[in-house]
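Colleague: Sequence plus predicted model, see below.
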Amino acid sequence: MPEVQGGENLLFLTDEQLRQGIEAMFFAYRGFTADPDRILSGMAYGRAHHRAIHFIARAPGTTVNNLLNILGVTKQSLNRVLRTLVEDGLVDSRVGKNDKRERNLFLTEDGVTLERKLSDAQRARMRAAYRVAGPDAVSGFRQVLEAMMDTDMRRQYYQIRDTSS
């Protein structure tokens, strides 16, 4: 697994430049989540529902425990989210084949449709931003994001990225 590069060429940034980067991240995140938030608001769902749907789509059959690790939320919080998604017919929770205590999660047809709608909106925003920024900025942006992840988060990210490529 590749590690994030850094350290050879020290980069000096002022506190003001770092503050501007932090604020840009806050506003970019608002923009990135705005379209899915609008789609989900009419369904009484929030970002936790979106994240669960996203990662169930990325790894069909994932277990509840794996989803807990990826999302970094409490079991109680995830159970609330999953209960509504199952009750509303977006997620199917199946008993594990090897371990009957496990629950494997799959999107239903309606769940796949919703996930596609949410992802299409975010892909359109990312595609437009990447076109404006150019290929070098795209690569640099990914490097910055990966460098901001803790080691365990980065490991999970690479695992998800590499298994579904």
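Modeller: That came through, no problem. Computed from a predicted model, the values in this text were never measured in an experiment.

Colleague: Please count neighbours and contacts with C-alpha atoms only from this point.
Modeller: OK.

Colleague: buried ones in stretch 45-55?
Modeller: Residues 45-46, 48-55 are the ones in stretch 45-55 that count as buried (16 or more other CA atoms under 10 Å).

Colleague: Show only the entries of those found in helices.
Modeller: Members of the buried residues of stretch 45-55 lying in helices (criterion: DSSP state H): 48-55.

Colleague: Helices of the protein, residue ranges please.
Modeller: 15-41, 47-58, 64-71, 75-87, 109-133, 135-148, 151-163.

Colleague: Let me have the ones you listed in TSV, adding distance to Arg103 as columns.
Modeller: What follows is the helices of the chain, written out as TSV (distance: least, CA to CA, whole Å):
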stretch	distance to Arg103
helix 15-41	25
helix 47-58	12
helix 64-71	6
helix 75-87	11
helix 109-133	17
helix 135-148	30
helix 151-163	19
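
Colleague: this is the other structure I want to compare:
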Amino acid sequence: MSAPIPSQIRSLPDAPSDALPYDLIELFFFAYRDFVGDPDRILADYGFGRAHHRVLHFVQRRPGMTIAELLDILQITKQSLNRVLKELVETGFVEQRTGTRDKRQRKLHATATGRDLAIRLAELQSKRIARALDAAGPGAAAIVARYLTGMIDPAAQRGVMAHLAGSG
């Protein structure tokens, strides 16, 4: 059973154009908090945080991705990535392999342990997504996908869509 939608949110599309959608901003915040909170509790057992989760997620989804590709996706500094990646490698969740064509490249792969953890975290988040989509009703997945795509910077949308097409 889904929670009722507060009247102030239902009426937002009719609100004056100068009104700020605080309710939606806050709903987005709370949804994100709970979406990442499930994995946060498991990651804490390993001494990991959200940065570890993001790296592990994308490395598990795209075996063989380069550090440059990961930096492009995460939009973080090389220094930030290096710290997190070092911890994931040292604890046996990710391994770096030398590129076959370019020996300077480091290709990233989740180990069996890393894949297991990444999938465990994704399953938690998938359950939350499925519950929300079920509550939203038929056709909600397509609407939510369009909405989330609209939240992405227009200049980055094409790259994100290409990434998603390659992750299938």
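Modeller: Nice, thanks for sending it over. Small disclaimer: the values here were computed from a predicted structure and weren't measured.

Colleague: which of the helices of the first structure is buried the deepest?
Modeller: helix 47-58 (a mean of 19; mean count of other CA atoms under 10 Å).

Colleague: In the second structure, which residue range corresponds to that helix?
Modeller: Counting by TM-score structural alignment, helix 47-58 of the first structure pairs with residues 50-61 of the second structure.

Colleague: Measure the mean distance from the matching stretch to the first structure post-superposition.
Modeller: Overlaying the first structure shows stretch 50-61 of the second structure at a mean distance of 0.6 Å from the equivalent residues (mean CA distance after the TM-score superposition for the first structure).

Colleague: Now do the same contact list for the residue minimising distance to the centre of the first structure.
Modeller: The structure's the first structure has its C-alpha centroid closest to Arg51; by CA atoms, centre = their mean the separation is 5.6 Å. Taking CA atoms under 8 Å, 6 or more residues apart in numbering, we find Arg51 of the first structure in contact with Leu71.

Colleague: again with Thr111 of the second structure
Modeller: Thr111 of the second structure makes contact with 92-95 under the criterion CA under 8 Å, 6+ apart.

Colleague: Tell me the spacing between it and Leu88 of the second structure.
Modeller: Remark: distance between Thr111 of the second structure and Leu88 of the second structure (CA to CA, to the nearest Å) = 10 Å.

Colleague: which of the contacts of Thr111 of the second structure does the first structure keep?
Modeller: Using both residues aligned by TM-score structural alignment, their matches' CA atoms under 8 Å, the first structure keeps these contacts from the contacts of Thr111 of the second structure: 92-95.

Colleague: Closest one to Arg115 of the second structure out of the residues you listed, please.
Modeller: Phe93 (7.7 Å; CA to CA).
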